[in-house]
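Q: Please work out how this folds:
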Amino acid sequence: MIRLFSLVFALLAAPALAQSDMPDAPYANVQLEDPSQEAEALELMATLRCLTCQSQSIHDSDAPIAGDMRHQVRSRILAGEEPENIRAWMIERYGDYISYEPTVNASTWPLFVVPVLLLLAAMGLFWRRMRRA
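A: Predicted structure coming up:
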């Protein structure tokens, strides 16, 4: 009975032990000293999606991965890298889903073409029915 209780307790305590004791990344919640660099960082962070929250940008999210991503953006801007290069690196690392501004490529073109085709088909059906009436 004691073994069963110990096993149940260990399973229930495991998530609490999984919490990270590591501190936040240095630039996760600290603004850059140069206001123009911070403005560039904020503008870029507002266009990148948090992988954990999925409906928030990394600027708005409190998730640890969003803090790490904010740190990456700020440290790269501080190093003089262009925001579009940082965006490209983030998309390469995390995938197209991270960007709120999707690009047309081999895997995403149906997302752009199918709605237009459906709209044209609906307009064609509407026009045909109105012509008959």
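Q: Going by C-alpha atoms from here, please, whenever you check contacts or count neighbours.
A: Fine.
Q: ok, the spatially most central residue of the chain - contacts?
A: For the chain, the residue nearest the mean C-alpha position is Arg49 (2.0 Å; CA atoms, centre = their mean). By CA atoms under 8 Å, 6 or more residues apart in numbering, the residues touching Arg49 are Ser55, Gln56, Ser57, Ile58, Tyr97, Ile98, Ser99, Tyr100.
Q: Now Leu44: closest residue in space that isn't a chain neighbour?
A: The shortest distance from Leu44 to any non-neighbouring residue, by CA to CA, 6 or more residues apart in numbering, is to Pro83 (6.5 Å).
Q: related to what we said a few turns ago, just send the contacts of Arg49 back as a markdown table, with distance to Ala66, neighbour count and secondary structure too.
A: Below are the contacts of Arg49 laid out as a markdown table (distance: CA to CA, whole Å; neighbours: other CA atoms under 10 Å; DSSP: H, G, I helix; E, B strand; the rest coil):
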| residue | distance to Ala66 | neighbour count | secondary structure |
| --- | --- | --- | --- |
| Ser55 | 12 | 11 | coil |
| Gln56 | 10 | 17 | coil |
| Ser57 | 8 | 21 | strand |
| Ile58 | 5 | 29 | coil |
| Tyr97 | 14 | 14 | helix |
| Ile98 | 11 | 21 | helix |
| Ser99 | 13 | 21 | strand |
| Tyr100 | 15 | 12 | coil |
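Q: compare with the first, here's sequence two:
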Amino acid sequence: MRALLTAACLALLATPGLAVLPDEVLDDPALEARARDLSQGLRCLVCRNESIDESNAELARDLRLLVRERLVAGDTDAQVIDYLVDRYGEYVLLNPPATGSTLLLWGAPLALLLLGGGVAVAHVSGQKRAPQAAGLSEEEEARLKAMLDDRSDG
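A: Below you'll find the model as predicted:
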């Protein structure tokens, strides 16, 4: 029983390594290591938030092969990343750089929260500064009492 449990745990741990098929592996260990490093930072366009190194999707396989093809052609790591970003956009990066569009996406919720808090504070302080309803004068209270008395008598 213990051996079965150990085998199941090892199989679960090894599943990300199964995504890269044997026919994809490069003969040069240094190039293969670079390809694996690059693949771990690239997003599978089919499987959200999963790297192409971990994904079994066909498109992820195509991207892994494209990375290896570019490395064999002599591209640097930066050139491979630039090529893929030019082709697929920054979405292909698991950790995109902090640029205008990504800063806007990260900053918008905070800006909206601060704006909402400002509106709430302005509303509450405006309520405090609003003129309070004035009470009835003594003459008006006497007239009101007389009217209510007349109504209850009738």
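Q: How close are the two chains, by TM-score?
A: Once superposed, the chains reach a TM-score of 0.61 (TM-score structural alignment, normalised by the length of structure 1), with 96 aligned residues with a CA RMSD of 2.5 Å.
Q: Residue in structure 1 paired with Ala30 of structure 2?
A: Under the alignment (TM-score structural alignment), Ala30 of structure 2 maps onto Ser36 of structure 1.
Q: State the helix or strand in which that match lies.
A: helix 35-45 (DSSP states H and E).
Q: After that helix, which helix or strand is next?
A: helix 64-78.
Q: corresponding residues in structure 2 for that next one?
A: Counting by TM-score structural alignment, helix 64-78 of structure 1 corresponds to 58-72 in structure 2.
Q: Can you state the mean residue-to-residue distance of that stretch versus structure 1?
A: Superposed on structure 1, stretch 58-72 of structure 2 shows a mean distance to its aligned partners of 0.6 Å (mean CA distance after the TM-score superposition for structure 1).
Q: Neighbours of the residue nearest to Gln37 of structure 1 when sequence neighbours are not counted, how many?
A: Spatial nearest neighbour of Gln37 of structure 1, chain neighbours left out: Ile77 (6.6 Å); criterion: CA to CA, 6+ apart. Residues near Ile77 of structure 1, counting by other CA atoms under 10 Å, number 19.
Q: before we move on, what about the one 3 residues further on?
A: When neighbours are counted by other CA under 10 Å, Gly80 of structure 1 registers 10.
Q: Please apply the same query to Gly126 of structure 2.
A: Gly126 of structure 2 has 11 nearby residues by other CA under 10 Å.
Q: tell me which element it is part of?
A: Per DSSP H and E: helix 100-129 holds Gly126 of structure 2.
Q: what's that helix packed up against?
A: Helix 100-129 of structure 2 makes packing contacts with no helix or strand when contacts are defined by 3 or more CA pairs under 8 Å, 6 or more residues apart in numbering; DSSP states H and E.
Q: Just the closest of the contacts of Arg49 of structure 1 to Leu119 of structure 1, please.
A: Tyr100 (23.2 Å; CA to CA).
Q: re the thing from before, with structure 2 overlaid, how far apart is the helix holding Ser36 of structure 1 on average?
A: Averaged out, helix 35-45 of structure 1 is 0.3 Å away (mean CA distance after the TM-score superposition for structure 1).
Q: Output the contacting helices and strands for that helix.
A: So helix 35-45 of structure 1, by 3+ CA pairs under 8 Å, 6+ apart, packs with helix 64-78, helix 83-94.
Q: Next, the angle from the shortest one to helix 35-45.
A: Meaning helix 83-94 of structure 1. 40 degrees (axes from the mean of the first three to the mean of the last three CA atoms, to 10 degrees).
Q: For helix 83-94 of structure 1, buried residues please.
A: Neighbour-count burial for helix 83-94 of structure 1 flags Pro83, Ile86, Arg87, Met90, Ile91 (criterion: 16 or more other CA atoms under 10 Å).
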